[in-house]
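Trainee: Below is the sequence, then the predicted model.
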Amino acid sequence: MKNTIKDYRARFNMTQEDLAQTINVSRQTINAIEKGKFDPSLPTAFRLAAVFKCSIEELFRFEAE
């Protein structure tokens, strides 16, 4: 799965720590999601989309390997 979280963070001028505090996860979780090492739960994905005022599909896309 690919994601655009880092791009959205830059647009919203947020650090990983800012985003983590906003959605109540650790900075390490945000880092792992951005690097594709961890897929967030559905509630976390919804919270991310709400912060960036976009759809989950705009943040994440499945790519077959």
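Mentor: It's in. Quantities reported herein were computed from a predicted structural model and do not represent experimental measurements.
Trainee: Every contact and neighbour count from this point should use C-alpha atoms.
Mentor: Will do.
Trainee: Show me what the helix or strand where Ala20 lies is packed against.
Mentor: Assigned by DSSP states H and E, Ala20 belongs to helix 16-23. Applying 3 or more C-alpha pairs under 8 Å, 6 or more residues apart in numbering; DSSP states H and E, one finds that helix 16-23 makes contact with helix 27-34, helix 42-52.
Trainee: which one of those helices lies closest to Leu59?
Mentor: helix 42-52 (7.1 Å; C-alpha to C-alpha).
Trainee: Put this next to the first one:
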Amino acid sequence: MSESIFNRIAMLRAERGLSRRELADALGVHYQTIGYLERGEYSPSLHLALRIAEYFEVPVEVVFSIRPFPRLGSSEHSA
């Protein structure tokens, strides 16, 4: 049984103007690992998930979820 882990790595990386390679170098992983994570083709170890959250200085649940994140600008967020 395969369980999906959803993430906001691409969004966080784009907000900071980082390439996949720059993030990978900072985390000590191969740049392709970042691509696999962003596409949901690979679920990170707990250690890597915590390192990614620490790197972006956010709680781990801001980066990762077992449910899809709501789309930005969706009616759930409208006033």
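Mentor: Sure, I can see it. Since we're looking at a predicted model, the values are computed, not measured.
Trainee: still on that earlier bit, what would the helices and strands packed on helix 16-23 of the first structure look like in JSON lines with mean neighbour count?
Mentor: Below are these laid out as JSON lines (neighbours: other C-alpha atoms under 10 Å):
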{"stretch": "helix 27-34", "mean neighbour count": "17"}
{"stretch": "helix 42-52", "mean neighbour count": "15"}
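Trainee: For the residue nearest in space to the middle of the second structure, give me its contacts.
Mentor: Centroid check for the second structure by C-alpha atoms, centre = their mean gives Ile9 as the closest residue, at 2.6 Å. Ile9 of the second structure sits next to 37-38, 63 when contact means C-alpha atoms under 8 Å, 6 or more residues apart in numbering.
Trainee: Could you check how far it is from His47 of the second structure?
Mentor: 15 Å (C-alpha to C-alpha, to the nearest Å).
Trainee: Likewise for Thr33 of the second structure?
Mentor: Applying C-alpha to C-alpha, the value for Thr33 of the second structure to His47 of the second structure is 14 Å.
Trainee: just Phe56 of the second structure next, same as before
Mentor: 14 Å.
Trainee: swap in Arg20 of the second structure?
Mentor: Applying C-alpha to C-alpha to Arg20 of the second structure and His47 of the second structure gives a distance of 19 Å.
Trainee: Identify the residue of the second structure aligned to Asn13 of the first structure.
Mentor: Asn13 of the first structure maps onto Gly17 in the second structure when the alignment is built from TM-score structural alignment.
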